[in-house]
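**Q** Compute the structure for the input listed below.
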Amino acid sequence: MEQVKPTRMELMKKKAQIKLAEQGRDLLREKMDALIQEFFKILSSVSDSRDELDQISRAADLALMIAAATDDPVTLRSASFATRRSITVGISGKNIMGVPVPVIEKKRVSKSMLERGYGIIATSARIDETAERYEVELDLLIKLAETETAMRRLGAEIQMNRRRVNALEQILIPELRSQAKYIKNAIEEREREDLFRLKKVKSLLEKKKKKVREKKVKMGIQESD
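**A** All right, here's what the predicted structure looks like:
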């Protein structure tokens, strides 16, 4: 505590710092609570989407296995090459409680039979079903990428806010309170010492006055009122 000046001005300063730190802690707690609510909203959506993706993925793999087992391999391979194309997505952003999260803007991957690029006469309904199921899977994957990224960023922000709250609550505020207590105790101790010195001086003065009066009495000097 050597660096802390035990003055009333310093005590007022420490009390103001404690109040400010407590306000900051409370605001961070409120923000963290709001972030946690948003996090669990997205988590519920992600959990449902993952379950749906798991079902769609199994259905797509099964459709491919059936098509591979029953259709001409050359036709199946030609159809897969015909449908191969890049997927263009636009990424913008939005804020959730001050946390930037991505928003993926895209065109729907799922297409009609005529849009897929292969001849509908040479292919079977099984190939059409396989293509359709994988297109749905891609749509859901892109949607899931957006929500999972938002969830990860919210989670990181929650952790950072928790560390800040803990730092304020467990380190800074206790340290400021300890300094304020030290200053208060030092001031009170100094005041007690000052009071003791004043009482001692007063006692000495009283003794001196008493001696003077006694001396005057002995000398027969009458004190005037």
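
**Q** from here on, contacts and neighbour counts on C-alpha atoms
**A** Will do.

**Q** Next secondary structure after the helix ranked longest in the chain?
**A** Taking DSSP state H as the criterion, the chain has its longest helix at helix 8-70. The helix or strand immediately downstream of helix 8-70 is helix 73-83, counting by DSSP states H and E.

**Q** Following up with a second sequence; could you model it the same way so I can compare the two?
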Amino acid sequence: MQSLVATRSELLDRRRRAVFVSQGRDLLKDKRTALVREFGRHQAKLLSGLELLRNRSVEARRRLDEGVAVCGPEPLASGALSAATGISAQLTSRTVAGVRVLELRHGRVRSDPPGRGWAPALASVHLDSVATAYEELLDSFLDLCAVELSVRRLATEIAQATKQVNGLENIVLPGCTMRLARSR
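**A** Take a look at the predicted model:
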């Protein structure tokens, strides 16, 4: 065990350390509050987006099954191959209390029937229906990608800040004040 030196300068030094630890704890609490606020904003977006994604996924699968039943798998596979086009995307980030939060902006996913790569007069109505459903699904999916990644990062940082605050409150600060009480 460390021996305590009961001098005035030692007492003042320990008081300064206790104040310094308290200030650090308060800063971490402010950081955690900002992160929780941002997490709540992203969480609402994520939950509503997941519900929309689920609904669009069910609808797209229903239309695909219907198209396969009516047209067969070959015309749909052929249409999927001819419709392969690129989508532009831009990933940006901003910082919230030292944590990078991502935002994804993407180009137009939905295209008009002539822009899909097949002749509208020769293609089945079901092919257009399936293409539209999956374009809507992809649009929802892209909207959700960056939100989910940001929510995961924010949750990790909130947990880390909470551990740090608890460590300062329950271990470091009581250790400083206990030594102060013994040195008096």
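
**Q** the inter-axis angle of the longest helix of structure 1 versus helix 73-83?
**A** Relative orientation of helix 8-70 of structure 1 and helix 73-83, computed by axes from the mean of the first three to the mean of the last three Cα atoms, to 10 degrees: 140 degrees.

**Q** For helix 8-70 of structure 1, enumerate the helices and strands it packs against.
**A** helix 125-167, helix 173-218 (3 or more Cα pairs under 8 Å, 6 or more residues apart in numbering; DSSP states H and E).

**Q** Quick one: average offset of it versus structure 2, please.
**A** With mean Cα distance after the TM-score superposition for structure 1, helix 8-70 of structure 1 departs from structure 2 by a mean of 0.8 Å once superposed.

**Q** related to what we said a few turns ago, quick check: which of the helices and strands packed on helix 8-70 of structure 1 has the most neighbours on average?
**A** helix 125-167 (a mean of 18; mean count of other Cα atoms under 10 Å).

**Q** As CSV, the helices and strands packed on helix 8-70 of structure 1 with distance to residue 72 of structure 1 would be great.
**A** Converted to CSV, the helices and strands packed on helix 8-70 of structure 1 look like this (distance: least, Cα to Cα, whole Å):
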stretch, distance to residue 72 of structure 1
helix 125-167, 10
helix 173-218, 74
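
**Q** just so I know, which of those helices lies nearest residue 81 of structure 1?
**A** Closest approach to residue 81 of structure 1 among the helices and strands packed on helix 8-70 of structure 1 (Cα to Cα): helix 125-167, 11.4 Å.

**Q** what packs against the closest one?
**A** With contacts taken as 3+ Cα pairs under 8 Å, 6+ apart, helix 125-167 of structure 1 sits against helix 8-70, strand 99-106.

**Q** The shortest one relative to helix 125-167, how many degrees between them?
**A** On the basis of the same axes, to 10 degrees, strand 99-106 of structure 1 is oriented at 170 degrees to helix 125-167.

**Q** average gap between strand 99-106 of structure 1 and structure 2?
**A** Counting by mean Cα distance after the TM-score superposition for structure 1, strand 99-106 of structure 1 comes out at 1.7 Å.

**Q** Could you pull out the buried residues of that strand?
**A** 101-104 (16 or more other Cα atoms under 10 Å).

**Q** Now distance to residue 132 of structure 1 too, for these, in JSON lines please.
**A** Output for the buried residues of strand 99-106 of structure 1, formatted as JSON lines (distance: Cα to Cα, whole Å):
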{"residue": "101", "distance to residue 132 of structure 1": "30"}
{"residue": "102", "distance to residue 132 of structure 1": "27"}
{"residue": "103", "distance to residue 132 of structure 1": "25"}
{"residue": "104", "distance to residue 132 of structure 1": "22"}
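
**Q** State the pair within those that is farthest apart.
**A** Across the buried residues of strand 99-106 of structure 1, the longest distance by Cα to Cα is 9.9 Å; it joins 101 and 104.

**Q** before we move on, back to that, can the helices and strands packed on helix 125-167 of structure 1 go into a markdown table with extra columns for distance to residue 151 of structure 1?
**A** Shown next, in a markdown table, are those (distance: least, Cα to Cα, whole Å):
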| stretch | distance to residue 151 of structure 1 |
| --- | --- |
| helix 8-70 | 6 |
| strand 99-106 | 9 |
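
**Q** Among the ones you listed, which comes closest to residue 163 of structure 1?
**A** helix 8-70 (10.2 Å).

**Q** The closest one corresponds to what range in structure 2?
**A** With TM-score structural alignment applied, helix 8-70 of structure 1 matches the range 8-70 in structure 2.

**Q** Name the surrounding residues that touch stretch 68-77 of structure 1.
**A** 67, 122-124, 127 (Cα atoms under 8 Å, 6 or more residues apart in numbering).

**Q** Give the buried residues for that stretch.
**A** Buried, per 16+ other Cα under 10 Å, within stretch 68-77 of structure 1: 68, 75-76.

**Q** Can you lay out these as CSV showing distance to residue 196 of structure 1?
**A** Output for those, formatted as CSV (distance: Cα to Cα, whole Å):
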residue, distance to residue 196 of structure 1
68, 101
75, 106
76, 103
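
**Q** Out of those, flag the one nearest to residue 175 of structure 1.
**A** Using Cα to Cα, the buried residues of stretch 68-77 of structure 1 come closest to residue 175 of structure 1 at residue 68, 70.5 Å.
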